[in-house]
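Undergrad: Curious how this folds, go ahead:
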Amino acid sequence: MARLGTSALKPASRAEGELNVASVAEWIEGARLRTLPAAVAPVLAGAGIAIHEQGFSATRTILAALVALGLQVGVNYANDYSDGVRGTDAQRVGPQRLVGSGAARPGQVRAAAFGCFGLAAVFGLVLVALAGQWWLIGVGAACILAAWYYTGGKHPYGYLGLGEVFVFIFFGLVATVGTAYVQLGQAPWPAWTAGTGMGALACAVLVCNNLRDIANDKAAGKRTLETRLGERGSRIFYAILAGIAVLAVIATAAGTTWWALAGLAMVIFLIPATQHVLGGGQGLTLVRTLKFTGFAELAGGLGIFAGMLIGA
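TA: All right, here's what the predicted structure looks like:
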């Protein structure tokens, strides 16, 4: 794969005394749009299950997607803030961070994070009201807390090697099964297999991101799972996650309709991404691989959705 240009990816340093006024482009970069497929894909997969069970609601699917997007952008800004104030991003390899580069003040980025969480909460309340499942408010609150404490607070779980566990739960199982549940009032087992596939790929996105930053994270005392597994172990773990995602799509199709195998379109992106990771890809080249992993998850979720629609 071609190497990405680095001019837009290196943190821009601010002159001493210069006002921290980030441009619109810098805020968009800080939102890390390449991670947004991890938010949309599980919602599509869950909506596909609802289609198969003849309980699909376009309104509830859109609301679930807005909740997921709000949480994803919020956690991206929250990570930017928390890592920035801790100094973890001082020698970052990869896309610019708002706080670490001095483009924006920490308080501004923190406010942006909580603003996104607030929007997610509003859309979530509307969704809960439509579904009539008020206990889901507790699930929503847990999602926001998990998003903040990934790198926030005194003992962030992302610094303890637990990031992948929570990503799998919230951006895999909760997002997929939850989307199906608010439409069906139940959670059929194919929703869980679909959620497993989406969660595995969401974790693969995180592995790819942290693999790039192993050296800097070790120096900053950030003990991600990748710093614990080491470079070789992390690369193998990525390949295992990719394999789990493929098997999960097959299992989902077996429990619903074989048209759901359209979700295997993910391999178009997963094969080159996995080859690059196992081949020893380093530094900024992993940014492209991270993007391919996100596209793989989106292709998987969209393929399951389209397959269920055809099968119906």
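Undergrad: use CA for all of it now, contacts and neighbours both
TA: Will do.
Undergrad: hey, where'd the helices end up in the stretch 51-200 of the chain?
TA: Here the stretch 51-200 of the chain has its helices, by DSSP state H, counting those that start in this stretch, at 58-86, 98-101, 106-131, 136-148, 163-168, 175-184, 189-212.
Undergrad: could I get those helices as CSV with distance to Gly300?
TA: Formatted as CSV, the entries for the helices of the stretch 51-200 of the chain read as follows, by distance: least, CA to CA, whole Å:
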stretch, distance to Gly300
helix 58-86, 16
helix 98-101, 31
helix 106-131, 24
helix 136-148, 23
helix 163-168, 16
helix 175-184, 12
helix 189-212, 8
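Undergrad: possible to save these as CSV with mean neighbour count and distance to Ile244?
TA: Converted to CSV, the helices of the stretch 51-200 of the chain look like this (neighbours: other CA atoms under 10 Å; distance: least, CA to CA, whole Å):
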stretch, mean neighbour count, distance to Ile244
helix 58-86, 23, 23
helix 98-101, 26, 34
helix 106-131, 19, 29
helix 136-148, 18, 24
helix 163-168, 20, 12
helix 175-184, 28, 16
helix 189-212, 27, 6
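Undergrad: For the comparison step, fold the sequence that follows:
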Amino acid sequence: MLAARPKTLTGAAVPVMIGVSAAWNDGFFRPVPALLCFLFAFLMQIDANFINDYYDFQKGLDDEKRLGPKRACAEGWITLPAMRRGIICTTLLSCLTGLPLVWYGGWTMVLVGVCCVVFCFLYTTCMARLGLGDLLVLVFFGLIPVGATYYLQSGTVVPEVWTLSLACGLAIDCLLVVNNYRDRDNDKVGGKITLVVRIGEKASENLYLWLGIAAVGLCQTMWLAGKPVAALLPVCYLIPHTVTWRRMTGLKRGRELNGVLGETARNIFLFGALLSIGLFI
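TA: Next up is the predicted model:
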């Protein structure tokens, strides 16, 4: 349960929430594919967390200097062979959960599923170490899950959905930024050159703040679509987002940033809930 990192699972729920809400707003709702999308998203997120736990321990990044929450392999709670079996089982379960979506979205859904699985592994093993993790968040926690969820509900994707999916990806990227901000010193020593390591402390703090502002700014395009409530409600997200940013910039370093990570996950869920409620209304 701890290896699944429950606090991070808001990142899996929010894109599907927004996709379903946008479809509902446009007069579409299919409960079965909506449920399958939620399950697939949760399982893939858990799979990514298992993979991250496994490979970061192998590469020596989860040592005694680590500031983040304890990791299962590093603490010896789960052996490496057992974690490998867990990764295989979770990957297969994700695929079995997503396979019925072919009935609703055609064989394109197989391609989407394969991409999700492949990049689930590439994130930890390669792309996160090259500073490309934030790009993957925009694609796999924004564009793909929101767009695919809407497509499975309606059979098409309208331009405003891409705008909402980008807003979703920007908001969720705050979670990765604060995670990498906390671990920047350890990552640099371990050769994991994240975006935070590349741009430095101050720029990373500004990035965190402006990701939230940009996400809310994109929601303002809903005025043009005749959906004012969906534009107005997400503005409320900026209050807790700014409060969390101030706490983050005040702490700078230390295990206390784990609290900022938890607040960020809460804020992301609030953003998704406010936008979804706005779309439902």
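Undergrad: How close are the two chains, by TM-score?
TA: Here the TM-score for the pair of chains, by TM-score structural alignment, normalised by the length of the second structure, is 0.94; 279 aligned residues with a CA RMSD of 1.5 Å.
Undergrad: hmm, back to that, for the helices of the stretch 51-200 of the first structure, which one sits closest to Pro272 of the first structure?
TA: With respect to Pro272 of the first structure, and counting by CA to CA, the nearest of the helices of the stretch 51-200 of the first structure is helix 189-212 at 13.3 Å.
Undergrad: and that closest one, what does it pack onto?
TA: Judged by 3 or more CA pairs under 8 Å, 6 or more residues apart in numbering; DSSP states H and E, the packing partners of helix 189-212 of the first structure are helix 37-52, helix 163-168, helix 175-184, helix 225-255, helix 285-311.
Undergrad: Deepest-packed of those, please.
TA: Of all those, helix 37-52 has the most neighbours on average by mean count of other CA atoms under 10 Å, namely a mean of 30.
Undergrad: which residues in the second structure does that helix match up with?
TA: Mapped onto the second structure using TM-score structural alignment, helix 37-52 of the first structure covers residues 10-25.
Undergrad: go on, stretch 65-82 of the first structure?
TA: For stretch 65-82 of the first structure, the aligned range in the second structure is residues 38-55, judged by TM-score structural alignment.
Undergrad: Repeat that for stretch 164-179 of the first structure.
TA: When stretch 164-179 of the first structure is aligned against the second structure using TM-score structural alignment, it corresponds to residues 134-149.
Undergrad: Other residues contacting the matching stretch?
TA: For stretch 134-149 of the second structure, the external contacting residues (CA atoms under 8 Å, 6 or more residues apart in numbering) are 11-12, 15-16, 18-20, 33-34, 37, 41, 112, 116, 123, 157, 161-162, 164-170, 172-173, 176-177, 195.
Undergrad: coming back round to it: of the helices and strands packed on helix 189-212 of the first structure, which is nearest Asp83 of the first structure?
TA: Taking CA to CA as the measure, these were each checked against Asp83 of the first structure, and helix 163-168 came out nearest at 14.2 Å.
Undergrad: Tell me roughly how far that closest one lies from the second structure on average.
TA: Superposed on the second structure, helix 163-168 of the first structure shows a mean distance of 0.7 Å to its aligned residues (mean CA distance after the TM-score superposition for the first structure).
Undergrad: With stretch 175-183 of the first structure instead?
TA: Mean for stretch 175-183 of the first structure is 0.8 Å (mean CA distance after the TM-score superposition for the first structure).
Undergrad: For Thr221 of the second structure, which non-adjacent residue is spatially closest?
TA: For Thr221 of the second structure, ignoring the flanking residues on the chain, the nearest one in space by CA to CA, 6 or more residues apart in numbering is Ala231 at 7.1 Å.
Undergrad: show me what contacts that neighbour?
TA: Applying CA under 8 Å, 6+ apart, we find Ala231 of the second structure in contact with 216, 219-223, 275, 278.
Undergrad: let's see it at 10 Å
TA: The neighbourhood of Ala231 of the second structure, defined by CA atoms under 10 Å, 6 or more residues apart in numbering, consists of 216-225, 274-275, 278-279.
Undergrad: tell me which element it falls in.
TA: helix 228-232 (DSSP states H and E).
Undergrad: next SSE after that helix?
TA: For helix 228-232 of the second structure, the following helix or strand on the C-terminal side (DSSP H and E) is helix 238-251.
Undergrad: Run through the neighbouring helices and strands of that following helix.
TA: In terms of contacts (3 or more CA pairs under 10 Å, 6 or more residues apart in numbering; DSSP states H and E), helix 238-251 of the second structure is packed against helix 159-182, helix 201-219, helix 257-280.
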